[in-house]
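Undergrad: here you go, sequence then predicted model.
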Amino acid sequence: MTSLLNYLRKGYKYFFIALKGEETEFTSGSINKAIFLLSVPMVLEMGMEGIFAIVDIFFVGMVSKEAQATVGLTESVMMIIYSIAIGLSMAATAVVARRIGEKKPKKAGDAAFQAILIAVLFSVIISVVGIIYAEDILRLMGGSEQLVQNGFGYTKIMLGGNLCIMLLFLINAIYRGAGDASMAMRSLWIANGLNIILDPIFIFGLGPIPAFGVEGAAIATTIGRSVGVFYQLLGLFGGERIIKLTIENVKLRWKTVRSIFDIAAGGMGQFLIESASWLFLMRIISEFGDAAIAGYTIAFRIIVFTILPSWGMANAAAALVGQNLGAERPDRAEISVWRTAHLNTGFLFVVSIIFFWFAPQFVGFFTDEVIVLEHGALALRVICVGYITFAYGMVISQGFNGAGDTKTPVVMNIIFFWFIQIPLAYYLAIYLKYGFLGALSSVAIAFALHAAACIYWFRLGKWKLVKV
């Protein structure tokens, strides 16, 4: 009993150390402590993102089933933006973590600024395309003409204002690579906390603010995340964080840009490939009507609520790999990944049991339409079957990325999400006529095969030799 109390006291103490970001050395000492101190703020950071996703779809669901479908179709396209942002984030985390591990903070700042420049360039291109072609994008995704006319404003705002999303992801990755996970956590709390407050105001109206409907959700998101980015920039240029930018960093360095882009290209590729597979999957699901799209969208948002905290643990593994390789401690980097993978698997195993048994209750919180509820509950249950293997694959993929080996996950994603998942989804859903269930089953199968391949390749250890 005494040992248990001591253990709880120590956990309580480390929890608040993690929130404050007081510990910055992760290349020595207890690996379990390092994982805990990095994971706590990252899990809480991603947990807030998950709460945002749930709250957003909750308020949009009060507008109409069509509004939910609009959000689902737009989110599928937004996955491309998330992919670019996450790809750049991987590169930023890998390079910044390596430079911090080498005790070269000035070069870490150089890498951070070059990554921000690349993000701005991509964002401008996406904004132009999104604003001009919002209606065509929704039609391409299978939206009905009525849905397009009522929802294209949401799509236009989300795509046009993508810079705040891009930078929020990227700058948080810079902080995480430096081991300053608490700063990343606070910036996302500010961004998504503000979005949650503004969501009902702009969707339903309040005082002089008119009811914008589904467009209001996009307005709230853009404002909230822009404020979060402003807070991030204050930290970067304030000179009080582990990583900081000065006038010396604000220069174009082509060699650093090329290095970051080489790594980011693999990161973008793997997530663009994975996102494109979700686009194709959504296109197949759209064959079964707006109710199927709405049900899948609700289930996906519920799943995101737990995947994002899980992703936080994976990000902790990536940061530990980068810093420990920089400190020339590859064995410590490998142990960090395996232990984080075990923790992540245990977490998602518990979550999968809860979601499987109470799927109708969870989905019913967001809709009272029977047909939408049935589709949503089925989607939640089927995807949960692949949760446990997904947990392993997620952490190990991030282990590769933290080492700067973003090309191996690209190959994995091409094989398992394009060559297996999409053809299998079409075969089961359309050819064998299993419909919605068939399309979803392909996801669980692909997750399991992907995780097995990641484990095998990670054990070979070639990622330890990557130079960044």
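TA: Yep, that arrived.

Undergrad: CA only for contacts and neighbour counts going forward, please
TA: Fine.

Undergrad: so how far is stretch 44-62 from its chain's centroid?
TA: 13 Å (CA atoms, centre = their mean, to the nearest Å).

Undergrad: hmm, I typed the wrong one, I wanted stretch 247-264.
TA: The answer for stretch 247-264 is 24 Å, by CA atoms, centre = their mean.

Undergrad: contacts for it?
TA: 87-92, 95, 106, 109-111, 113-115, 118, 404-406, 468 (CA atoms under 8 Å, 6 or more residues apart in numbering).

Undergrad: got the buried residues for it?
TA: 249, 256-257, 260-264 (16 or more other CA atoms under 10 Å).

Undergrad: this protein: strands as residue ranges?
TA: Counting by DSSP state E, the chain yields no residue ranges for strands.

Undergrad: now the residue most central in space within it: how far from Gly346?
TA: Among the residues of the chain, the one closest to the centroid is Leu308, at 6.1 Å (CA atoms, centre = their mean). Leu308 sits 15 Å away from Gly346, going by CA to CA, to the nearest Å.

Undergrad: follow-up on the earlier one: list buried residues within the contacts of stretch 247-264.
TA: 87-92, 95, 106, 109-111, 113-115, 404-406, 468.

Undergrad: out of those residues, which sit inside helices?
TA: Among the buried ones among the contacts of stretch 247-264, the members found in helices (DSSP state H) are 87-92, 95, 106, 109-111, 113-115.

Undergrad: farthest-apart pair in these, please.
TA: Across these, the longest distance by CA to CA is 22.7 Å; it joins Gly87 and Lys106.

Undergrad: quick one on the thing from earlier: now the ones in helices among the buried ones among the contacts of stretch 247-264 in JSON lines, with distance to Phe15?
TA: Shown next, in JSON lines, are these (distance: CA to CA, whole Å):
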{"residue": "Gly87", "distance to Phe15": "29"}
{"residue": "Leu88", "distance to Phe15": "29"}
{"residue": "Ser89", "distance to Phe15": "25"}
{"residue": "Met90", "distance to Phe15": "26"}
{"residue": "Ala91", "distance to Phe15": "28"}
{"residue": "Ala92", "distance to Phe15": "26"}
{"residue": "Val95", "distance to Phe15": "27"}
{"residue": "Lys106", "distance to Phe15": "30"}
{"residue": "Gly109", "distance to Phe15": "28"}
{"residue": "Asp110", "distance to Phe15": "31"}
{"residue": "Ala111", "distance to Phe15": "30"}
{"residue": "Phe113", "distance to Phe15": "31"}
{"residue": "Gln114", "distance to Phe15": "33"}
{"residue": "Ala115", "distance to Phe15": "31"}
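
Undergrad: before we go on, here's another structure to hold up against the first:
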Amino acid sequence: MDAPRIEKPRPPGADTPRFVAGSTMRHVLIMTGTGAAGLIALFIVDFVSLLYISWLKDPSLTAGVGLATVVLFFTVSINVGLMIPIGALVSRSLGARDTARARQWATSGCALMTVVASVVSLAVLAALPWILDLMGAPERTFRVAHDFLWISMPTNGLMALAMGLSNVLRAAGDARRSMYATLSVAAVTVLLDPLFIFGLGLKANGAALTIDISRVVYVYVSFRFLSRHHALLSWPRLDHMLADSRSFFAIAVPAVLTNIAAPVSNAFFTGIMARFGDEAIAASAIIDRVTPVAFGGLFALAGAIGPVMGQNWGARQYGRVRQVLKDALTFMVVYVGSVWLVLALVRGPLTLLFNAPPLTADLVQFFCVYSGPIWFFIGLVFVANASFNNLGYPLLSTFFNWGRATLGMIPFAYIGAEIAGPRGALLGIGAGSVLFGIGAIFTAFWTIRRLERQAVVPL
């Protein structure tokens, strides 16, 4: 791996930051489109990996990989939380035209992110038997998930580093190369999954091994793009890391707490579904794969508006910050409505594709019919949280995400399961999102008005 190319900082005002001029809707669409291309490619290969496992016609394998994915989702959600301060601080500094400070934030942030993610992976592996027992895994499903995670979890630190480097690219407005870096993961997975799962007969462990190799490639490609095309990377220094850690963790801790709400609630939901057997767990696993593929644009949108808002906040253009939020809502309405229609139309062929047994097929088709309203209000929370995290209100993001994932989900899912079985549990996970989604988006507009009145940009 080549050493980072260290360039002399450009004089202030030499370059206009990309997002402080031009159509905000265009910036939102380009950033969301490139982000969605990379994310959905990842989600599709994840979807195909489970599809390959389902073709082995062993519900325990499908259920085991599904449980393992819930745990991996937890660690990746922490990584996403650690990634947020990097994008926020780098984009804000670039908006204020302080390239040297942006470079230091990028380097220290990526280093801190890698260290924390590595510690998290060790802690999860140490607690793995307890975690899987808590999720109600049957004996064979437990073994499949346990082996899968012991193969894939040790490279979580590499995944975190790659995500951090890719996010620096996005903060600089280089959405295209960030997308290419993400697509490299998809390319490796598409090539190696069939070879390891079927060709070498490794089954679920082959899919886990592919994850490790794809993460190495992700780091390499992200690093090469950032070091060759941007003056935003240098060798990490311990004194800089220590000095920057306070501001980094001031955003990262609330952001991590925000992001782990989803995997925690997801684990609770999987535990509820486990009461109805392996077929219900398999349905949950398939839904967990279908959802990000179908609604990946919402995940991309939440990541896309952050750099655009951050640069305009750094430039103190509050009207443009507000317009970015409005543009995001417009995009979301059109996108969710379109995806909902497609899911309703393909629900039958989708379950046939997975060779789904009767209960699994029924639950997946039921989800496709009712997914639109659920994800519209979840999308409101996503967009609002992106605003909170990048405009200096990360605790509000924590409040709304945990509120939705606990008060807005757990009691509804539990009561729904008691009344109507697994179908009722599925409806319950979205019922509480209505109130929290509406409250979050109104609060997001309020924070922008408050920043405009204060007219202060604390870096």
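TA: Yep, it's here. These figures come from a predicted structure and were not determined experimentally.

Undergrad: before we move on, the earlier item: need the buried residues of stretch 247-264 of the first structure in a markdown table with distance to Leu38 of the first structure, can you?
TA: A markdown table is the format used below for those (distance: CA to CA, whole Å):
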| residue | distance to Leu38 of the first structure |
| --- | --- |
| Asn249 | 26 |
| Thr256 | 27 |
| Val257 | 27 |
| Ile260 | 23 |
| Phe261 | 26 |
| Asp262 | 26 |
| Ile263 | 23 |
| Ala264 | 23 |
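
Undergrad: for Met158 of the first structure, state which of those is nearest.
TA: Relative to Met158 of the first structure, and with distances defined as CA to CA, the nearest of these is Ala264, at 23.1 Å.

Undergrad: how much space separates the aligned partner of the closest one in the second structure from Ala444 of the second structure?
TA: Matched by TM-score structural alignment, Ala264 of the first structure corresponds to Ala252 in the second structure. Distance from Ala252 of the second structure to Ala444 of the second structure, counting by CA to CA: 19 Å.

Undergrad: what does Leu165 of the second structure give?
TA: With CA to CA as the criterion, Leu165 of the second structure and Ala444 of the second structure are 28 Å apart.

Undergrad: between the two, which has more neighbouring residues?
TA: Taking Leu165 of the second structure and Ala444 together and counting by other CA atoms under 10 Å, Leu165 has the greater number of neighbours (33 against 24).

Undergrad: now do the same contact list for the more buried one.
TA: For Leu165 of the second structure, the contact set (CA under 8 Å, 6+ apart) comprises 106, 110, 219, 222-223, 226.

Undergrad: closest to Ala274 of the second structure among these?
TA: Val219 (35.9 Å).

Undergrad: which one in the first structure is aligned with that closest one?
TA: Per TM-score structural alignment, Val219 of the second structure is aligned with Val229.

Undergrad: same check on Leu325 of the second structure?
TA: Match for Leu325 of the second structure (TM-score structural alignment): Val337.

Undergrad: check Arg316 of the second structure too.
TA: In the first structure, Arg316 of the second structure lands on Glu328 (TM-score structural alignment).

Undergrad: try Ile287 of the second structure
TA: Under the alignment (TM-score structural alignment), Ile287 of the second structure maps onto Ala299.

Undergrad: does its match touch Gly364 like I think?
TA: No: the criterion here is CA atoms under 8 Å, and Ala299 of the first structure misses it with Gly364 at 10.4 Å.

Undergrad: the two: who's more crowded?
TA: Ala299 (27 against 18).

Undergrad: OK, contacts around that one?
TA: Ala299 of the first structure touches 363, 376-377, 379-380, counting by CA under 8 Å, 6+ apart.

Undergrad: for Asn192 of the first structure, see how far away it is.
TA: On the measure of CA to CA, Ala299 of the first structure and Asn192 of the first structure end up 20 Å apart.

Undergrad: what of Met268 of the first structure?
TA: 24 Å.

Undergrad: residues near Thr291 of the second structure, how many?
TA: When neighbours are counted by other CA under 10 Å, Thr291 of the second structure registers 17.

Undergrad: tell me where the stretch 251-400 of the first structure has helices.
TA: Applying DSSP state H, counting those that start in this stretch to the stretch 251-400 of the first structure gives helices spanning 254-285, 290-326, 330-357, 359-364, 370-385, 387-402.

Undergrad: aligned partner of Val363 of the first structure in the second structure?
TA: By TM-score structural alignment, Val363 of the first structure lines up with Thr351.

Undergrad: and the closest residue to that match other than its chain neighbours, what does it touch?
TA: Residue nearest to Thr351 of the second structure in three dimensions, not counting chain neighbours: Ala361, with 5.3 Å by CA to CA, 6 or more residues apart in numbering. By CA under 8 Å, 6+ apart, Ala361 of the second structure lies in contact with 283, 351-352.

Undergrad: residue in the first structure paired with Ala361 of the second structure?
TA: Checking TM-score structural alignment: Ala361 of the second structure goes with Leu373.

Undergrad: quick one: that match from Pro360 of the first structure, how far?
TA: 7 Å.

Undergrad: same question for Ile445 of the first structure.
TA: Ile445 of the first structure is 23 Å from Pro360 of the first structure, by CA to CA.

Undergrad: just the helices in the stretch 101-250 of the second structure please.
TA: Using DSSP H, counting those that start in this stretch, helices in the stretch 101-250 of the second structure cover 128-134, 139-152, 156-171, 175-194, 204-229, 238-259.

Undergrad: out of those helices, deepest packed?
TA: Greatest average neighbour count among the helices of the stretch 101-250 of the second structure goes to helix 156-171 (a mean of 28), per mean count of other CA atoms under 10 Å.

Undergrad: what range does that one cover in the first structure?
TA: Helix 156-171 of the second structure covers residues 162-177 of the first structure once aligned (TM-score structural alignment).
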